[in-house]
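Asker: Predicted model and sequence follow; I will ask about them next.
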Amino acid sequence: MVEAMSSQQTDTDRLPVTGEIVRGHNNDFSLGDVLGDGGYGTVFSCIYQGRHLAVKVEKYSKSMLFVEASVLKAANQRKLKHFCTMFDGGSLNKEYVFIVMTLLGKDLHRLRAEQVDRKFSMSTGLRIAIQTLEAIKELHEALFMSRDIKPGNFAPGNRLNQQHKNIFMFDFGLARRYVDKNNNLHAPRGEVGWRGTTRYGSLVAHSRQDLSRRDDVESWYYLLVEVTKGCLPWRLVTDRVAVQQAKMRARSEERASFLTGCPPCFDEILTDIDSLSFYDTPRYNSYIEKLQKVCSERGIRMNEHWDWEDESSVRNTSNLASECSARG
């Protein structure tokens, strides 16, 4: 659907605007409101045949959407739970490329920032942790790794599509297949430069070495602590070396303070993650079972409201969804 393109700037590079029609391989889509934008791309809302969708558009010369399309295609073939459905995609005269996919809610980074004290409850935090690790496991089973696990790349589904209880992973611009054409694991390439986001990058990433599945899970661990405890010790540090040193201290002399208020199994999970080698398959199920046990012990039900859900707005949006369905 979406093919690789040149990394060189073209004279025709541009992004479409609200109201414009983009033509995919199978259908035409009218671009609605802007949901988000950046230097090279914009995400638009779109309603097609009664379904609420998102259209992600990037400038032709700068786009990495072919990587995202490859990941979503692999995920959709496997019918993976935590991944958007890709409905269509295409490009226009070397101006822009786009993909049409499931519409999601606000990402977890924005949702946490909107909470009192920028903190989720333990119920919401633990359930987020379980679902995000399930998503990482699914991605790895599809033979890709993210290399940029962070709250900003996860979001709940949209209530209008009745997917609000499910957390989705999205944005795969740094994703890479970790096996060759014969499904053999790639050997580490040595120093490859920085990949990821400083706050959540693994210790291996800080060393600028090649990443593997264990590094995705280490990044998830920082997400786990942040969404349950409310913050990471290095949250205000911008210097990458200083962040690396803080992560190392969190494993030694500052480990107790790092995990203050966290369930005891967090310590066990960190120890296990740190024991993994480049070639190891992370023990996803073991970590999930530990977190599910904590939920059970605390009486947390998996279908509870998320912290960001307001019961009155839930009822109103549910009525709107029913009306949309009837009109569709």
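Answerer: Cool, the structure landed.
Asker: going forward, measure contacts and count neighbours with C-alpha atoms only.
Answerer: Will do.
Asker: quick one, longest helix in the chain?
Answerer: Determined from DSSP state H, the single longest helix within the chain is helix 122-141.
Asker: for that one, packing partners?
Answerer: With contacts taken as 3 or more Cα pairs under 8 Å, 6 or more residues apart in numbering; DSSP states H and E, helix 122-141 sits against strand 167-169, helix 213-229, helix 284-297.
Asker: Which residue lies nearest the spatial centre of the chain?
Answerer: With distances taken as Cα atoms, centre = their mean, the residue of the chain nearest its centroid is N153 (2.8 Å).
Asker: Who are the contact partners of the residue lying closest to that residue once chain neighbours are set aside?
Answerer: Leaving aside its chain neighbours, N153 sits nearest to F170 (5.4 Å; criterion: Cα to Cα, 6 or more residues apart in numbering). Shown in contact with F170 (Cα atoms under 8 Å, 6 or more residues apart in numbering): 83-84, 153-155.
Asker: what's the closest of those residues to R189?
Answerer: Checking the contacts of F170 against R189 by Cα to Cα gives N153 as the nearest, at 26.0 Å.
Asker: how close does the residue nearest to N153 get to G157?
Answerer: Here the criterion is Cα to Cα, to the nearest Å. By it, F170 lies 11 Å from G157.
Asker: same thing with S318?
Answerer: Separation of S318 from G157 (Cα to Cα) stands at 14 Å.
Asker: let's bring in a second model and compare:
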Amino acid sequence: MNQNSKIEPSVPRTPKRNGDEKCEKTGGEKKKDEDKEKAEKKAEEARAQNKKAQEQDMPRFENGGETEIHTAKDSYEIITELGKGSFGAVFSVIRKSDQRPFALKCESVHMKRAMLPYEANVLLALNLLRSPHFVQLVDHGAVENRFLFVVMKCVGKNLWDIRVTQDGRKYTLSTTMKIAEQTLAALRDLHRVGYLHRDIKPPNFAAGREGEDDYHTVYVLDFGLCRRIALKGKDLRTPRKECAFHRDAVREVKLKLRTGEQLKFVLRSGCYTEMNKILVYLDQLVYTSIPDYDFVYKCIRSSSIGMKCNRNDPPDWDANAKEYRGPAYKLGEPYIVKALE
């Protein structure tokens, strides 16, 4: 037999079943796909419109444009743009009455979903606490038919940007523990006025401004995704059946960290015992639980002592300072402030 000749199968092929063949879409499925395409197109158009509105409505202080913003309380000279995002822009300004620097955050009035008024409400609620971990809202206003704005205290670099400038792109253990204490206190205070942050990550925490008394203080930033869960004179909000957040990736990381070797690698052998207590405790909480923040703090302190971290060592971003000047954690703070009861 010729080796190149084709051998025909002796058994006929099994005919394809109906399920193996590509079926044509029904009218309902086609309509569903069309509706999805329309929704995506509409969302894309909305994003383009928002971007255009932001570009048109934001302060134009260059090339002879506006150099000052006025409110009922004061006037602010625009110095430079600090940053720009999908929901607005932030500018460095000087208050004319006393020449103090502040940050001015703007948002177009033509945005489909306004975020800035909500952020302002969160900051106003936090002002009741006088917590050291939140910037003070000092002024607000609007430029008619263009943008809303709030004026806030200036802060320094965020914790992510600070970390990448350190040796080995990481914080020392002493600084890590101080950050843990301060961020715990900050989130506790936010929860005390009835809000959840829902966007916790290093870029949303920042140190104070270099050269000022609060340089060692850690601030919480960006309250655009906050959700109010407790109202004055009312119980907790009813939990939603579904949440729009994509939690699968977070859950996957969480499960990986629960394995002993992974957790020990991340937390170091000396921190493992106390930090594992925190993780085990948090896993026991449910929606209606009131977290025991003091227990978490004591675990952090115990770990710091066990690893011989000096409480007076300055943070890594101010290593030449003589001592640590960050705010101390206060035990026994009430869960909800009196103004909300």
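Answerer: Sure, I can see it. None of the values given here were measured: they were computed from a predicted structure.
Asker: Next, format the helices and strands packed on helix 122-141 of structure 1 as CSV and append mean neighbour count and distance to G190 of structure 1.
Answerer: What follows is these, written out as CSV (neighbours: other Cα atoms under 10 Å; distance: least, Cα to Cα, whole Å):
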stretch, mean neighbour count, distance to G190 of structure 1
strand 167-169, 27, 28
helix 213-229, 23, 15
helix 284-297, 16, 26
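Asker: Export those as a markdown table, with columns for distance to R249 of structure 1.
Answerer: Putting those into a markdown table (distance: least, Cα to Cα, whole Å) gives the following:
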| stretch | distance to R249 of structure 1 |
| --- | --- |
| strand 167-169 | 30 |
| helix 213-229 | 14 |
| helix 284-297 | 23 |
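Asker: Tell me which of those lies nearest to L270 of structure 1.
Answerer: It's helix 213-229; of those, that one is closest to L270 of structure 1 (Cα to Cα) at 7.3 Å.
Asker: Give me the contacts around the closest one.
Answerer: In contact with helix 213-229 of structure 1 (Cα under 8 Å, 6+ apart) are residues 112, 119-122, 124-126, 128-129, 132-133, 136, 140, 145-151, 200-202, 204-205, 231-232, 259, 261-262, 270, 273-274, 276-278, 280-282.
Asker: Would you list the buried entries among these?
Answerer: With neighbours counted by 16 or more other Cα atoms under 10 Å, these contain buried members at 112, 119-120, 122, 124-126, 128-129, 132-133, 136, 140, 145-151, 200-202, 204-205, 231-232, 259, 262, 270, 273, 276, 278, 282.
Asker: Mind checking which of these land in helices?
Answerer: 112, 122, 124-126, 128-129, 132-133, 136, 140, 204-205, 270, 273.
Asker: can you count the residues close to the equivalent of G85 of structure 2 over in structure 1?
Answerer: Matched by TM-score structural alignment, G85 of structure 2 corresponds to G38 in structure 1. G38 of structure 1 is flanked by 8 other residues according to other Cα atoms under 10 Å.
Asker: Next: F258 of structure 1.
Answerer: 21.
Asker: do D171 of structure 1 as well
Answerer: Residues within reach of D171 of structure 1, counting by other Cα under 10 Å, total 18.
Asker: can I assume it sits in a strand?
Answerer: No: the assignment for D171 of structure 1, made by DSSP: H, G, I helix; E, B strand; the rest coil, is coil rather than a strand.
Asker: How about the equivalent of it over in structure 2, nearest residue that isn't a chain neighbour?
Answerer: Counting by TM-score structural alignment, D171 of structure 1 lines up with D222 in structure 2. Once flanking residues are discounted, D222 of structure 2 sits nearest to N204: 6.2 Å by Cα to Cα, 6+ apart.
Asker: One more: F149 of structure 2?
Answerer: In this structure, F149 of structure 2 finds its nearest non-sequential neighbour in C106, 4.3 Å apart by Cα to Cα, 6+ apart.
Asker: Hmm, R146 and the one you found touching each other?
Answerer: No: if you go by Cα atoms under 8 Å, C106 of structure 2 and R146 don't touch, sitting 9.7 Å apart.
Asker: higher neighbour count, these two?
Answerer: Set C106 of structure 2 next to R146 and count neighbours by other Cα under 10 Å: C106 wins out with 27 against 17.
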